[in-house]
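The sequence and its predicted three-dimensional model are supplied below.
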Amino acid sequence: MATSQRRRPGRPAGRSDTRERILASARQLFARNGIHKTSVRAVAAAAGVDPALVHHYYGTKERLFAAAVRIPIDPMQIIGPLREAPVEELGYTLLSTLLPIWDSEMGAGLIATLRSILAGSEVNLLRSFIQEVIAVEVGSRVDNPPGSGIIRIQFVASQLMGVVMARYILELEPFKSLPAEQITRTIAPNVQRYLTGEVPEWPAP
């Protein structure tokens, strides 16, 4: 005789299905509302689960975001060193953190994810990550004169996207084969200038 089993609240049957519904809900809410305006509670409600289950599977909201956009790395691996580095070393710290990750086996997954995002409909997610996470974590430290932090971060993003394009997508030689440390030391001063040097005035929005 079949017996019914009581389930804990917020734990629908099918672990894989539940996780996919959480990710689908997170992806939709992050794209629509941005990262800061999307709470774990809102994601849980959209997925029909208890918020504790979202934390159980993904831990922090940053890890949930990484899973939602299929980034195979905890964003805190990048944000952590940037929080601790002196402002005058941010350019070098950023590149010396990113390039070894991009050059690793994990980096292949990151580049594939980036290709997918840029070619698909999830570019809003990448924009949110740059403007709501990186700009907040780093831009607030280099916001001098006031209001310049966001444009500084966007200049840095343009430089980093150029590195990704030349080294990993177009695979231009000899740039592709240069040691990561050589690229870091060559480009870091320019990135640091974007972060702490003079920036041109631009029209107020």
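Yes, it's here.

CA atoms for contacts and neighbours, from now on please.
OK.

which residues sit against stretch 30-46?
Stretch 30-46 is touched from outside by 22, 25-26, 29, 50-51, 53-55, 61, 65, 122, 124-125, 128-129, 132-133, with contacts defined as CA atoms under 8 Å, 6 or more residues apart in numbering.

which among the residues you listed end up buried?
Among the contacts of stretch 30-46, those scoring as buried are 22, 25-26, 29, 50-51, 53-55, 61, 65, 122, 124-125, 128-129, 132-133 (criterion: 16 or more other CA atoms under 10 Å).

my guess is residue 47 contacts residue 27, does it?
No - using CA atoms under 8 Å, residue 47 is not in contact with residue 27; the gap is 11.1 Å.

Can you give me the buried ones in the biggest helix by length in the chain?
Across the chain, the helix with the greatest residue count (assigned by DSSP state H) is helix 15-33. Neighbour-count burial for helix 15-33 flags 18-19, 21-31 (criterion: 16+ other CA under 10 Å).

which among these gets closest to residue 118?
Lowest distance from residue 118 to the buried residues of helix 15-33 (CA to CA) belongs to residue 31, with 13.7 Å.

Is the spatially closest residue to residue 129 that is not a sequence neighbour part of a helix or strand, or is it coil?
Among residues not flanking residue 129 along the chain, residue 35 sits closest, at 7.2 Å (CA to CA, 6 or more residues apart in numbering). Put simply, residue 35 is coil when judged by DSSP: H, G, I helix; E, B strand; the rest coil.

and residue 35, how many neighbours?
20 (other CA atoms under 10 Å).

How about the one 4 residues further on?
Close neighbours of residue 39, defined as other CA under 10 Å, add up to 17.

putting a second one here so we can go through both:
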Amino acid sequence: MTVSRRTPGRRPGGPDTRGEILRAARESFADKGFAATSIRAVARQAGVDAALVHHYFGSKDELFIEAMALPLDPRVVAARILDGTREDLGRRIVAVFLGVWESDEGQQRMKAMLRSVVTSDEVARLMREGMTRMILEPVSQFLEPPDAKLRVGLIASHMIGVALTRYVVELEPVAAADLETLVDRISPAIQQYVTG
């Protein structure tokens, strides 16, 4: 008769290991915030090796995106915004941002995220830290002025205001305007933050 002996150490990945990692990540992000959460700490809390977290998620950014159930990958958004010149950056920002909201699924998920952000300090802090790292910082680095972070913050404020007006409050005629008209009207104001 062969007796199986369990070796000491962390357990290997099981059927719900991925879910346990996500649960641990959500708790860590909520308790400590984005910056203070580490892959090792999440792995320790989930009872797995850090290599397994990397296997499932690749990086802390990807773990954050999945754990927070973001409706979009902020790194993809940043790449699309930065794909071009500074002279048409304002138009790209508006087109990409509003494009995320335009599909039914995108709008539903963005509304849910926006409502969570405005009703929970913890969610707001997490989104602020995560979005700053994955979108606002790369866009700030793309700009030349010394006050680039302020400019990008003002752009974000402007675009969040547009989203609230069009998709949440549904104020007319902004809510009924076609996307191209909105992009045409809003882009010069956003470009002014970039180059003005």
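The structure has been received and is ready for your questions. Note that this is a predicted model, so its numbers are computed, not measured.

rewinding a little: so which of the contacts of stretch 30-46 of structure 1 belong to helices?
The helices, defined by DSSP H, take in 22, 25-26, 29, 51, 53-55, 61, 65, 124-125, 128 from these.

Nearest to residue 155 of structure 1 among those residues?
For those, the minimum distance to residue 155 of structure 1 (CA to CA) is 15.8 Å, reached by residue 128.

quick one: the helices in structure 2?
Along structure 2, the stretches classed as helices by DSSP H are 17-36, 39-46, 50-57, 60-67, 74-82, 89-102, 104-119, 121-131, 137-142, 148-163, 179-195.

What's the average distance for the fifth one when superposed on structure 1?
Average distance, helix 74-82 of structure 2 versus aligned residues of structure 1 after superposition (mean CA distance after the TM-score superposition for structure 1): 1.8 Å.

again with the last one
Compared with structure 1 after the fit, helix 179-195 of structure 2 shows a mean deviation of 1.3 Å (mean CA distance after the TM-score superposition for structure 1).

Going by neighbour count, which residues in that helix are buried?
Buried residues in helix 179-195 of structure 2 (16+ other CA under 10 Å): 179, 182-183, 186-188, 190-191, 193-194.

now swap in the shortest one and tell me
Of the residues in helix 137-142 of structure 2, 138-140 count as buried by neighbour count, 16+ other CA under 10 Å.

list the helices and strands that helix packs on?
If contacts are counted by 3 or more CA pairs under 8 Å, 6 or more residues apart in numbering; DSSP states H and E, helix 137-142 of structure 2 sits against helix 74-82, helix 148-163.

between the first one and helix 60-67, how many degrees?
In this case it means helix 74-82 of structure 2. For helix 74-82 of structure 2 against helix 60-67, the angle by axes from the mean of the first three to the mean of the last three CA atoms, to 10 degrees is 110 degrees.

so what does helix 74-82 of structure 2 touch, helix or strand wise?
Using 3+ CA pairs under 8 Å, 6+ apart, helix 74-82 of structure 2 is in contact with helix 89-102, helix 137-142.

separation between the residue most central in space within structure 1 and residue 79 of structure 1?
Nearest residue to the geometric centre of structure 1 (CA atoms, centre = their mean): residue 129, 4.9 Å. According to CA to CA, to the nearest Å, residue 129 of structure 1 and residue 79 of structure 1 sit 11 Å apart.

want to throw the helices of structure 2 into JSON lines with distance to residue 6 of structure 2?
Converted to JSON lines, the helices of structure 2 look like this (distance: least, CA to CA, whole Å):
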{"stretch": "helix 17-36", "distance to residue 6 of structure 2": "18"}
{"stretch": "helix 39-46", "distance to residue 6 of structure 2": "19"}
{"stretch": "helix 50-57", "distance to residue 6 of structure 2": "19"}
{"stretch": "helix 60-67", "distance to residue 6 of structure 2": "30"}
{"stretch": "helix 74-82", "distance to residue 6 of structure 2": "41"}
{"stretch": "helix 89-102", "distance to residue 6 of structure 2": "49"}
{"stretch": "helix 104-119", "distance to residue 6 of structure 2": "44"}
{"stretch": "helix 121-131", "distance to residue 6 of structure 2": "39"}
{"stretch": "helix 137-142", "distance to residue 6 of structure 2": "47"}
{"stretch": "helix 148-163", "distance to residue 6 of structure 2": "53"}
{"stretch": "helix 179-195", "distance to residue 6 of structure 2": "60"}
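
So for residue 10 of structure 2, which of those helices sits nearest?
Distance to residue 10 of structure 2, taken as CA to CA, is lowest for helix 39-46 among the helices of structure 2, at 8.9 Å.

Could you give the separation of the closest one from the chain centroid?
On the basis of CA atoms, centre = their mean, to the nearest Å, helix 39-46 of structure 2 sits 21 Å off its chain's mean C-alpha point.
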